[in-house]
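[1] Structure here, sequence nowhere to be found:
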């Protein structure tokens, strides 16, 4: 089950896993885009509408996914928003929107899926970012980075309470590839002037090291994590571009 599968990396991962033979439930809020993704993915995929900011919607969608798939072996949580805004200008509403999507939605989805995952000895993968605790803070993306740090702590907390389920926080570097709805919309709505000012700071602080990682490699990293036994899953995996391709390192 892939949540956030109507666009961006979530779409790439959901469609990619289905094309590699997995039976996949694609969940997201935008049903029309989701159905297009399911059509591209083929007969192994089903589309289910889900608003991750609404507890009832999450539980209904996940129960439906379990019914259609005959259970749930894994959950991949990909939704995230990252407004480009200085901390001094980040208002309460923006903070709430970021945490609703990046952290609270992940917690709600996991809570709804845990009974199914416990029954299957399943896995959960949360997509995180270099902007979290793994890398240096990104000026202009402070609130986003804080939310990703919280997501990493959430991963550890779920592992502590449910050791029979495998929980992994997948820290993703810059990705290349993905066309149409598969393109990442992270920069949508960013202020161009602020982005121009922030970019040199990101480079000078080492926020953008390495090469771009092809999305095909990212899909393979996710598939590898999901194929391991839940008892041997790592709390954190780093996936970023390198001359040899994708690299994964436990932390």
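    Right, received. Where do you want to start? Because the structure is a prediction, the values reported are computed rather than measured.

[2] going forward, measure contacts between C-alpha atoms and count neighbours the same way
    Noted.

[3] Residue 75 belongs to a strand, doesn't it?
    Yes: assessed by DSSP: H, G, I helix; E, B strand; the rest coil, residue 75 belongs to a strand.

[4] which residues touch it?
    By C-alpha atoms under 8 Å, 6 or more residues apart in numbering, the residues touching residue 75 are 1, 2, 3, 110, 113, 123, 124, 125.

[5] for comparison:
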């Protein structure tokens, strides 16, 4: 549980679905007040309304500077300031060999994942500069190990890790921590992907997950496996942790090994 639940004022991007939605629900249940940002107004508003009075939805295109500025101004007004940002918004466009990625796909994937992290982090820092705060950016194991079949996404997430390390150094003197997480979670997107597989493909996929995941041979659960780390990093227990990349993937990626 959060040490000071009622005090934490949190913005979560990409909160209309998947990990972002699960984290919004979990942090609000622990007592935080949460502003859910997403480009999809229908799903985002639905998530915020399902949480109740502790949450509010604001539409935001994280790749657009004007949209980000307006959303963070609205969030800070409703929250009365800002203590933490969880930058969860992401986009992948698989299906292209590295040598065949169209420039427009490259630009789109980098715009949401890398530019979106950059813009929202800047907006959060401006609100935190005089008081301190915490930023958590969601990366991917692809940004560490590479993904030959999803090279644009891997490149974008690699940028997220490099950016995180850089601004952790730049913003530490202002008492703002910045960390990144590489999660491997069971999400709606993962379920949709699994649903497209034939029985033989699904069996092979599940066997591979068991083979490469030491902890239980399974995908993680966002609420049980990811939320506690996010709570640590944005709460008092994370005040001396910054510039780090955490793999929350059951042991697939052992950083520093």
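    Right, received. Where do you want to start? Everything quoted here is computed from the prediction, not taken from an experiment.

[6] Structural similarity score between the chains, please.
    Superposed pair, TM-score by TM-score structural alignment, normalised by the length of structure 1: 0.82. Supporting alignment: 231 aligned residues with a C-alpha RMSD of 2.8 Å.

[7] which two in the contacts of residue 75 of structure 1 are spaced the farthest apart?
    3 and 123 (13.8 Å; C-alpha to C-alpha).

[8] Report the contact partners of the residue nearest in space to the middle of structure 1.
    Nearest to the geometric centre of structure 1 sits residue 78, at 2.1 Å (C-alpha atoms, centre = their mean). Taking C-alpha under 8 Å, 6+ apart, we find residue 78 of structure 1 in contact with 2, 3, 4, 5, 9, 10, 126, 127.

[9] Which secondary structure state is assigned to the counterpart of residue 81 of structure 2 in structure 1?
    Alignment note: residue 81 of structure 2 maps to residue 71 in structure 1; criterion TM-score structural alignment. State at residue 71 of structure 1, reduced to three classes by three-state DSSP: coil.

[10] Check which helix or strand the closest residue to residue 71 of structure 1 other than its chain neighbours maps to.
    Closest residue to residue 71 of structure 1 apart from its sequence neighbours, by C-alpha to C-alpha, 6 or more residues apart in numbering: residue 116 at 6.3 Å. Taking DSSP states H and E as the definition, one finds residue 116 of structure 1 inside helix 105-120.

[11] do the same with residue 167 of structure 2
    Residue-wise, residue 167 of structure 2 maps onto helix 151-171 under DSSP H and E.

[12] Onto which residues of structure 1 does that helix map?
    So helix 151-171 of structure 2 sits over residues 142-162 in structure 1, by TM-score structural alignment.

[13] All the helices of the stretch 101-250 of structure 1, residue numbers only.
    Applying DSSP state H, counting those that start in this stretch to the stretch 101-250 of structure 1 gives helices spanning 105-120, 142-161, 192-204, 215-227.

[14] Give me the mean deviation of the first one from structure 2.
    Read that as helix 105-120 of structure 1. Taken over the aligned residues, the distance from helix 105-120 of structure 1 to structure 2 averages 1.3 Å (mean C-alpha distance after the TM-score superposition for structure 1).

[15] that older thread, redo the helices of the stretch 101-250 of structure 1 as a markdown table? Include mean neighbour count and distance to residue 40 of structure 1.
    Shown next, in a markdown table, are those (neighbours: other C-alpha atoms under 10 Å; distance: least, C-alpha to C-alpha, whole Å):
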| stretch | mean neighbour count | distance to residue 40 of structure 1 |
| --- | --- | --- |
| helix 105-120 | 19 | 25 |
| helix 142-161 | 20 | 30 |
| helix 192-204 | 13 | 33 |
| helix 215-227 | 19 | 16 |
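
[16] Helix, strand, or coil at residue 51 of structure 1?
    coil.

[17] What is the burial count for whatever residue of structure 2 lines up with it?
    Residue correspondence to structure 2 (TM-score structural alignment): residue 51 of structure 1 is matched to residue 61. Neighbours of residue 61 of structure 2 under the rule other C-alpha atoms under 10 Å: 19.

[18] What of the one 4 residues further on?
    Counted with other C-alpha under 10 Å, residues neighbouring residue 65 of structure 2 total 16.

[19] Now do the contacts for it.
    residue 119.

[20] now with 10 Å?
    Residues near residue 65 of structure 2 by C-alpha atoms under 10 Å, 6 or more residues apart in numbering: 71, 115, 116, 119, 120, 123.
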